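**Student:** sequence and predicted structure below; questions after.
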Amino acid sequence: MSMDGCRLKVVILLWCLLVISGSSFEIGSYDLERDRPAKCEAITIPMCVGIGYNLTRMPNFMDHDDQKEAAIKLNEFAPLVTYGCDVHLRFFLCSLYAPMCTDKVSTSIPACRPMCEQARERCVPIMKKFSYTWPESLNCSKLPTRNDPKRLVHGGARE
C-alpha cells in the first residue's frame, strides 16, 4: 500500500472521529459498549506495524485479551495477505485484531462493512482453491456501514 493510501485512510478515520461520537458495534462475542480500559498501547503485532496508525486497545473485536494472542490468530491469515488477493486485506484484518485507538474516543474503531465485503469477494475464490472458507468470525454483516452516523469506521475505497 502506498504511503498516500495509508495517509488517506488515517485522514478519513480521524475525520470520522471528529464528526461522529459514540459507537455500538459487535462482532463475534465482543461488544464495544462493555467496560474496558481506555488506555491505548503501541501496536506490536508484526503484521500490523506500519499499517497507518500506531496505537491499539485490547481486548480487540475478536475478544483477544492481548496483542500476543491476537498475533497468533492473525498469523493464520499471513499466507492470504502475502498472496495479495485484496489490497486492503491486511488493513481490514488489523482493524479487527489491532483496532485503531485514540485518546479522543473511548472505543476502538473497526473497518466498515464495504471493506470486509470487498476482501471477502476477492479472497474467497483463492481460499476455495485450497478448500478453505471465509471464517464466520469475519462475518461482514456484523460490521457497521459507512453510512451509519452513530458508528465510527475505517474508510476503505474500492479499487
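**Tutor:** Received, thanks.

**Student:** alpha carbons only for contacts and neighbour counts from here, please
**Tutor:** OK.

**Student:** hey, where'd the helices end up in the chain?
**Tutor:** Secondary structure of the chain (DSSP state H): helices at 3-19, 67-74, 78-83, 89-97, 113-129.

**Student:** now do the shortest one: distance to the chain's middle.
**Tutor:** Counting by C-alpha atoms, centre = their mean, to the nearest Å, helix 78-83 is centred 16 Å from the centre of its parent chain.

**Student:** run through who's touching that helix.
**Tutor:** The contact list for helix 78-83, computed with C-alpha atoms under 8 Å, 6 or more residues apart in numbering, reads 47, 89-90, 123, 127.

**Student:** buried subset of these as a ChimeraX selection?
**Tutor:** To isolate the buried members of the contacts of helix 78-83 in ChimeraX, using 16 or more other C-alpha atoms under 10 Å:
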select :47,89,90,123
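
**Student:** put this beside the first:
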Amino acid sequence: MQRRLCALLLLASQCMGSAAGLFPFGEPDFSYKRSNCKPIPAPMLLCRGIEYQSMRLPNLLGHETVQEVLEQASTWIPLVQKQCHPDTRKFLCSLFAPVCIDDLDEIIQPCHSLCEEVKESCAPVMSAFGFPWPDMLDCSRFPKDNDLCIPLASSDHILPVTREGKRERPGRPRTGSICPR
C-alpha cells in the first residue's frame, strides 16, 4: 500500500512538472484555479484611472487573491510616480490586474515591445535605488506584438530623448536637429 502511494505521488509530481511548461509563468491552470473576473478594487492605486474595470485572477504574476494583489501592487507605486516612462502604469497594471473579459478565456498579456520600452526607461531608475530589474518582469516572457497583447501607447506623446539621455520639455528647441527651422 505504501509503495503504491509513493508511486502515485511520484507520478503526480512528474505530471505537474511537465504541465508547468505549458502555462505562462509556469502556473498550471487546473479547474480549481480557473481564471475569473473580479472588479479592480478602488484602493488599488497602481491601476487607478486604467481603461478597464475587471481584472483576471490568478494574475500574470501568480497572485490568486485580491488581497495578495493589493499588497504586492502597492510596492510599485513609487516607480510609477518617478514617471520614468509614460506606459509604466499600463505595463504594471496589465500584470497585477490583467484585463478580464467574461467571454474571452485567453489571458491578455503586455506586448514584448511594451515591456522592453518600460524596462529601457525604468531599469536605470530602479538601479539608482539599488534594485535590479526583476526576473518576474523578464520581457522574453511576453508575446511579440500582435492583436492579443497590450501594445505600447502611440509614440506621439513621448518626448524626444537628447544625446545625454534626458527627455526634452515641449517647446524647447532641439540642438543638433537635422530638420530645418
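**Tutor:** Nice, I can see it. If you're wondering where the values come from, they're calculated on a predicted model, not measured in any experiment.

**Student:** report the contact partners of the spatially most central residue of structure 1.
**Tutor:** Computing the C-alpha centroid of structure 1 and ranking residues by C-alpha atoms, centre = their mean puts residue 95 first, at 1.7 Å. Contact analysis of residue 95 of structure 1 by C-alpha under 8 Å, 6+ apart lists 109-111, 154.

**Student:** same question, residue 99 of structure 1
**Tutor:** 55-57, 60-61, 108-110.

**Student:** at 6 Å what do you get?
**Tutor:** 56, 108-109 (C-alpha atoms under 6 Å, 6 or more residues apart in numbering).

**Student:** how about TSV for the contacts of helix 78-83 of structure 1, with distance to residue 138 of structure 1 added?
**Tutor:** Supplementary listing: the contacts of helix 78-83 of structure 1 in TSV, determined by distance: C-alpha to C-alpha, whole Å:
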residue	distance to residue 138 of structure 1
47	17
89	12
90	13
123	12
127	14
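
**Student:** nearest to residue 159 of structure 1 among the contacts of helix 78-83 of structure 1?
**Tutor:** Each of the contacts of helix 78-83 of structure 1 was scored against residue 159 of structure 1 by C-alpha to C-alpha, and residue 89 proved nearest at 12.4 Å.

**Student:** what about the closest residue in space to that closest one that isn't next to it in sequence, how many neighbours?
**Tutor:** With C-alpha to C-alpha, 6 or more residues apart in numbering as the criterion, residue 89 of structure 1 has its nearest non-adjacent residue at 5.7 Å, and that residue is residue 119. Residues lying near residue 119 of structure 1 (other C-alpha atoms under 10 Å) number 22.
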